[in-house]
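**Q** What follows is a predicted protein model with its sequence.
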Amino acid sequence: MLKLKSALSLSALLMLLLQPVAAHAELPEFTKLVEMASPAVVNISTTQKAAPRNAGAGLQQMPDLEGLPPMFREFFERMPQMQPRQDQRQQPEAQSLGSGFIISADGYVLTNNHVVADADEIMVRLADRSELEAKLIGADPRTDVALLKVEAKGLPTVKLGNSDDIKVGEWVLAIGSPFGFDHSATSGIISAKGRSLPNENYVPFIQTDVAINPGNSGGPLFNLDGEVIGINSQIFTRSGGYMGVSFAIPIDVAMAVADQLKAGGKVNRGWLGVMIQEVNKDLAESFGLDKPAGALIAQVLEDGPAAKGGVQVGDVILQVNDQPVIMASDLPHLIGALKPGEKVQLQVLRNGNSKSLSLAVGALPADGDEPLAANAAAPQHNDNRLGVSVDALSAEQKNELDIQAGVMVKSVAEGPAAMIGLRPGDVITHLNNQPITSVAQFQTVVKQLPANRSVSMRVLRQGRASFITFKLPG
């Protein structure tokens, strides 16, 4: 029996000693992937002629990136070369460095728009160190994708994957030129997918923990099958360098953009003509949702596709062509991927009931018109349990705000209205899911508000609409 126990103990000890070896054997092996993919990854450098400086100018200053909240940066920002001023007649050149990858043997190259923006000359350096001048076929700032073309044949190309198939936790590899070090490979995992970043409404970013630094911009992100699943684009940083949070443009999004750029030099996107906001827990309760989900319609632009298709303020869009809208940021991704004129089926929640709407999406305009702010109110007001005095809107004010009805906040006393941040000049158009048509009707709705339950209110402030929630004490 003692010998048996000793043998078991020795076996257990051997298993413990072999565990690190087994774990090491399970780690991915990237050497073949790098060998196969590197030839199609390129270094991109640009030159931009700078304007003559004033006589009193000294060194060119590096751009201030600290003011970009919340510290999201296009980390491959074009950095002017710091050099002393010489002759005003000379035109110093600003240079930028980034990465890209070849998608066709006849010389089409994908990279980021911010790598080549405003460039006078674009040079592509191949893996064999030869350099070719590139022509910009087209660029799309909204997705930060640019398509280049070099005159060559028989070039090595990457294998394109499907970014819809990626899973959080899978291994990925990036190849690029951080700080000018060509064909540097870094690895990590996918941390999240479908991320929305500030001012980036049309890209569901892939988040990774791959080490990405200035110069990696525009380079490919590979899965373990050697397929490109994304274009490295941005990082989250407090220091200006890598901090473990990197973002890539899904290759499906990038190729859809590239195909349009190749065909016509520009990108057309679907557009509804609405302003949306996130549905939080309190709003979900006020609209009768079991949990927060969907995109809440805060404003519908007059004569826009949504208005013509019957979308109303207060609708919560839950599905687009049978695809769920989990977060409000999902809606621009889904609609933007459609072609102008294409039919779309929307599933919305309206007054607690599910409703299906069919409409044709429009074309996203280059610039949107902002609604006008309200003027002073007419001299009629009432006090109520919200602690707010309101006035009727004049016909001129309704016309300026492009609304049919509502009341304007004249003053705010201590109470619920002050606690939720209402200000004089705000316009209340909906309360407790009911349109506000007059001061008298507003007072009636206020008297009927339930206690200890989330209530929604739609407010226009300086022409912008949003829903807020509050609870009245019992």
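**A** Looks like it arrived, so ask away. Numbering: from 1, shown residues only.
**Q** For the rest of this, base every contact and every neighbour count on C-alpha atoms.
**A** OK.
**Q** Grab the longest helix from the protein for me.
**A** Across the chain, the longest stretch assigned as helix under DSSP state H is helix 2-26.
**Q** Report the buried residues of that helix.
**A** Of the residues in helix 2-26, none count as buried by neighbour count, 16 or more other Cα atoms under 10 Å.
**Q** Would you mark the buried spots in the following helix or strand past that helix?
**A** Downstream of helix 2-26, the first helix or strand assigned by DSSP states H and E is helix 31-37. Neighbour counts over helix 31-37 (16+ other Cα under 10 Å) mark 33-34, 37 as buried.
**Q** do you know how far the residue most central in space within the chain is from residue 244?
**A** What sits nearest the mean C-alpha location of the chain, by Cα atoms, centre = their mean, is residue 200, with 3.0 Å. Going from residue 200 to residue 244 by Cα to Cα, to the nearest Å gives 20 Å.
**Q** you'd agree residue 333 is in a strand?
**A** No - Residue 333: not assigned to a strand; according to DSSP: H, G, I helix; E, B strand; the rest coil it is helix.
**Q** Go ahead and confirm it touches residue 203.
**A** Yes - in this structure residue 333 lies within contact range of residue 203 using Cα atoms under 8 Å: 6.4 Å.
**Q** ok, second structure coming up, stack it against the first:
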Amino acid sequence: MRASPWLPVLLILALGAYLLSQGQPTFTLVPREPVVSATLPGTLPPATRALFEQARPATVRVESLDPQTREAGLGTGFFISETGQVLTAYHVVSLGRLFQVSTLEGRTYRATVTAFDARADVALLEVQGRGPFPYLQLDSRAPKVGETVLAIGNSGGDFLQPRRGRLLRLGAEAGRADFPQGTLEMNAPLAPGDSGGPIIDSAGRAIGVVSYISVDGSGQTRRSYAVPVMDGDNLITALRTGEKRDAPVVGIVFDPVHSGLTTPAGGVIGRVVENSPAARAGLRGSAYDREDKLISLGDVITTVGGERTRDANEVIRAIRGAEVGDTVTIGYLRGQQPQETRITLVARATLPGLRE
């Protein structure tokens, strides 16, 4: 992934964390007893420590796996109902087909994805087990800048450990169109594995779902970001009613090195996904020789729906401004020849070969 214009590096949490490989085509997830830390961090103030002990039983480790591709995800989630609804980040479960959650008391449950919003990076799981489960209530008020917040997650090999910080900004923009917008910005030291975990206010209510981080040149977390959630808001209402809102795509992977640097500037296609709308429209990616040296650049997308697009980020933003099923006009250069095509957008989940 290319860094956003104003963040040194953006990492979607949970990348690089994998489940153990097991089995063949009939693979099933096997429960693994979590290692529960008996000693809580001694750096927490008494009030925060009490809050952590109260909220920790409602948080879970979330694991996902696609047995065909062997792609896996590891993150965090939290119960939002006593019947077993678990809120987490969509990117933790987006590549999986099998899911399980592990609780503080050492139990492991299978789960299914019942709803999601890909653009908001939030998903809802349903645990296959008998409740009642401990759960976190969602706040009904908007958070305030400056308040202390608590995150609980699974990064660094920990199991449901606290990360404390302060809320710095509301409505933060990611700087990248393929990341959620309008997030809560914090200085809590989050890392891969914490994704999908709760952001908890001083009253013990969840106000956000951890989504992504920015890091400095040494790899240390600079800022953390969470999707805001409120009891009864449009996002939570849609998830509770089972809506599945996928991101619209055409089936292209951009060249992160050359996009935005051509003349005229545009989003350079690095690869076209097989059997995608882009492939059927005849769009072309970059060509390489046997030594992986660039022979020729792919098509350069300069407009989407009549809107000027100067780099890959602007192309993605324009496409995500439409809906699955919409038909958009894409203008591009092949060499120096301007061309145009009309493409109907499809849901990202329908293109397993797409890994943007």
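**A** Here it is on my side, so go on. Note that the structure is a prediction, hence the values are computed from the model and not measured.
**Q** TM between them?
**A** Here the TM-score for the pair of chains, by TM-score structural alignment, normalised by the length of structure 2, is 0.56; 225 aligned residues with a Cα RMSD of 3.5 Å.
**Q** quick one: contacts for residue 180 of structure 2?
**A** Taking Cα atoms under 8 Å, 6 or more residues apart in numbering as the criterion, residue 180 of structure 2 is in contact with 119-121, 173-174, 211, 227.
**Q** one more time with 6 Å, if that's ok
**A** 119-120 (Cα atoms under 6 Å, 6 or more residues apart in numbering).
**Q** so it sits in a strand?
**A** No - secondary structure of residue 180 of structure 2, determined by three-state DSSP: coil, with no strand assignment.
**Q** And it, how close does it get to residue 90 of structure 2?
**A** Residue 180 of structure 2 is 11 Å from residue 90 of structure 2, by Cα to Cα.
**Q** next one: residue 216 of structure 2
**A** Applying Cα to Cα to residue 216 of structure 2 and residue 90 of structure 2 gives a distance of 25 Å.
**Q** Comparing the two, which shows the higher neighbour count?
**A** Just comparing residue 216 of structure 2 and residue 90: by other Cα atoms under 10 Å the higher neighbour count belongs to residue 90, 22 against 13.
**Q** For structure 1, which segments are assigned as helices?
**A** Going by DSSP H, structure 1 shows helices at 2-26, 31-37, 113-116, 251-264, 281-287, 305-308, 330-336, 395-401, 416-419, 439-447.
**Q** Please convert these to JSON lines, extending it with distance to residue 176 of structure 1.
**A** Formatted as JSON lines, the helices of structure 1 follow (distance: least, Cα to Cα, whole Å):
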{"stretch": "helix 2-26", "distance to residue 176 of structure 1": "26"}
{"stretch": "helix 31-37", "distance to residue 176 of structure 1": "11"}
{"stretch": "helix 113-116", "distance to residue 176 of structure 1": "13"}
{"stretch": "helix 251-264", "distance to residue 176 of structure 1": "16"}
{"stretch": "helix 281-287", "distance to residue 176 of structure 1": "42"}
{"stretch": "helix 305-308", "distance to residue 176 of structure 1": "42"}
{"stretch": "helix 330-336", "distance to residue 176 of structure 1": "27"}
{"stretch": "helix 395-401", "distance to residue 176 of structure 1": "50"}
{"stretch": "helix 416-419", "distance to residue 176 of structure 1": "51"}
{"stretch": "helix 439-447", "distance to residue 176 of structure 1": "60"}
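**Q** Which of the ones you listed sits closest to residue 456 of structure 1?
**A** Relative to residue 456 of structure 1, the nearest member of these by Cα to Cα is helix 281-287, separated by 5.8 Å.
**Q** what about residue 138 of structure 1, how many neighbours?
**A** 21.
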